[in-house]
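> Have a look; sequence and predicted model below, questions after that.
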Amino acid sequence: MAGLSERIQDMEKVSKELLKLMAEGKAVEKLKDNLSKQEQMIDKLLDTRKTTKQLIKELMATEEKAAQKLYDREQELKETLQKLQKIEDELLQANEKDATLRNSTNELKKQLEALREEIRQQERNAAENVDASMSATYLVHLYYQICHIDWDYSCDPSVIKGTHYGPDIAQSINLDSTQHSRCFISDHLWNLVNTSW
């Protein structure tokens, strides 16, 4: 109830003020002035509303363009990342192939070095064989000069066969090593050699 009486008192005050203004004759002017100001405020509000709508449209268009540019940049970034990943994969494969090739190359180098060493060893052996062969040839020639025996190598290995060309006459040699001792064979052959030299 207290709220209702307060409202009634406020309304009475406003009514008294209105009566007072009307009594002074200034009420119409004030109302006209207030209406004019109110129209100006409404016009400004409408202009502001139009400007706000235009700004909102421009802002939305700008946001849309920015969103499209952002999307385009994201797509470009995604494509660039895919290209980068592809290049990294290719680089990794190339590095693996390179490592495999290096390993193969190292293995081939080792094999080549082993072959070179084998060739060097064979050359050394061949040189030694040539030296030994020359030495053996020299010894055979020297032996022939001393003993004058031509050996028959076509016979059985257990048979010692050849021809001794002595100072007077050629003499045939035919000894079976299974029936004679080595000492006997050696003495027999040395007895054929002329000691007068």
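Thanks, I have the structure now. Numbers count the residues shown, from 1 in each chain.
> CA only for contacts and neighbour counts going forward, please
Will do.
> Give me the three-state assignment for Met22.
helix (DSSP: H, G, I helix; E, B strand; the rest coil).
> and here's the other structure:
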Amino acid sequence: MAAFRDMEEVSQGLLSLLGANRAEAQQRRLLGRHEQVVERLLETQDNAEQGLREILAMEEEVAQSLLDAKERAHQGGVELQQLQEELQKAGEEDARVKASLDRELEELKEIEAGLERQEREVDEDTTVTIPSAVYVAQLYRRVSKIEWDYESEAGMVKGIHHGPSVAQPLHLDSTQLSKKFISDYLWSLVDTDW
């Protein structure tokens, strides 16, 4: 603004010189001043252009930053959507697994209830039969005086007969001996003297 005022001043000064027909010295002085004003104007114009270039460069950087930020935001939105879809699938799978586990738990509860019912029935049945079986086994042991080895391999009859004078081991192979022979042999060990 100051440069344009200076130019206006110079122009008015030139007009007054021409109109008044003054001396050449004043004209040179005004022309020198005019030249200074033009130089300042050109310098101001160069500075303004430089400032404009810097502003444009900054605007370009800001615009590029904004585009980069938008791209990152878009990419983040895509990733968020993918994560939401994966989360939804995981939730559905979790619901399926939970439903399956609930069904299996229900089946296990039914099986457990059935086993408890069977156990009660067995307990009721064995309550009657076990004492008599225990009694028979104890009676048989007292009469026969045989202590059985229940851990012997299959097909083997093992134990210890506690006879009237000496205890003797029993070792009979039922695969080579008949059942009648084994039975007769065991009954022969029973003491007939009461």
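Yes, it's here. Keep in mind that this is a model prediction, so the values were computed, not measured.
> which one in the first structure is aligned with Leu52 of the second structure?
With TM-score structural alignment as the criterion, the equivalent of Leu52 of the second structure in the first structure is Ile56.
> so what does the helix or strand harbouring Thr127 of the second structure touch, helix or strand wise?
Per DSSP states H and E: Thr127 of the second structure is located in helix 24-144. Using 3 or more C-alpha pairs under 8 Å, 6 or more residues apart in numbering; DSSP states H and E, the elements in contact with helix 24-144 of the second structure are helix 2-20.
> what's the helix it packs on packed up against?
Short answer (3+ C-alpha pairs under 8 Å, 6+ apart): helix 2-20 of the second structure packs on helix 24-144.
> looking at the first structure, where would I find the counterpart of whatever helix or strand comes next after the helix it packs on?
Proceeding N to C from helix 24-144 of the second structure, the next assigned helix or strand is strand 146-148, under DSSP H and E. Counting by TM-score structural alignment, strand 146-148 of the second structure pairs with no residue of the first structure.
> Mind listing what's buried along strand 146-148 of the second structure?
Neighbour-count burial for strand 146-148 of the second structure flags Ile146 (criterion: 16 or more other C-alpha atoms under 10 Å).
> residues in contact with it?
For strand 146-148 of the second structure, the external contacting residues (C-alpha atoms under 8 Å, 6 or more residues apart in numbering) are Arg141, Lys158, Gly159, Ile160, His161, His162.
> from those, which two are the most distant?
Largest separation among the contacts of strand 146-148 of the second structure by C-alpha to C-alpha: Arg141 and Lys158, giving 14.1 Å.
> Among these two, which residue is more densely surrounded?
Counted by other C-alpha atoms under 10 Å, Arg141 of the second structure and Lys158 do not tie: Lys158 has more neighbours, with 19 against 15.
> Just give me the match in the first structure for that one.
Matched to the first structure by TM-score structural alignment, Lys158 of the second structure sits unpaired.
> Hmm, Gln168 and Lys158 of the second structure touching each other?
No: taking contacts as C-alpha atoms under 8 Å, Lys158 of the second structure lies outside contact range of Gln168: 10.9 Å.
> tell me the angle the helix holding Thr127 of the second structure makes with helix 2-20.
Angle of helix 24-144 of the second structure versus helix 2-20, following axes from the mean of the first three to the mean of the last three C-alpha atoms, to 10 degrees, is 170 degrees.
> The contacts of strand 146-148 of the second structure in strands, which ones?
Lys158, Gly159, Ile160, His161, His162 (DSSP state E).
> Can you turn the buried subset of these into a selection I can paste into ChimeraX?
Only the buried entries of those go into this ChimeraX selection, using 16+ other C-alpha under 10 Å:
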select :158,159,161,162
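> What's the local residue count around Phe4 of the second structure?
12.
> oh sorry, the question was meant for Gly91 of the second structure
Residues near Gly91 of the second structure, counting by other C-alpha under 10 Å, number 12.
> Counterpart of it over in the first structure?
In the first structure, the residue matched to Gly91 of the second structure (TM-score structural alignment) is Asn95.
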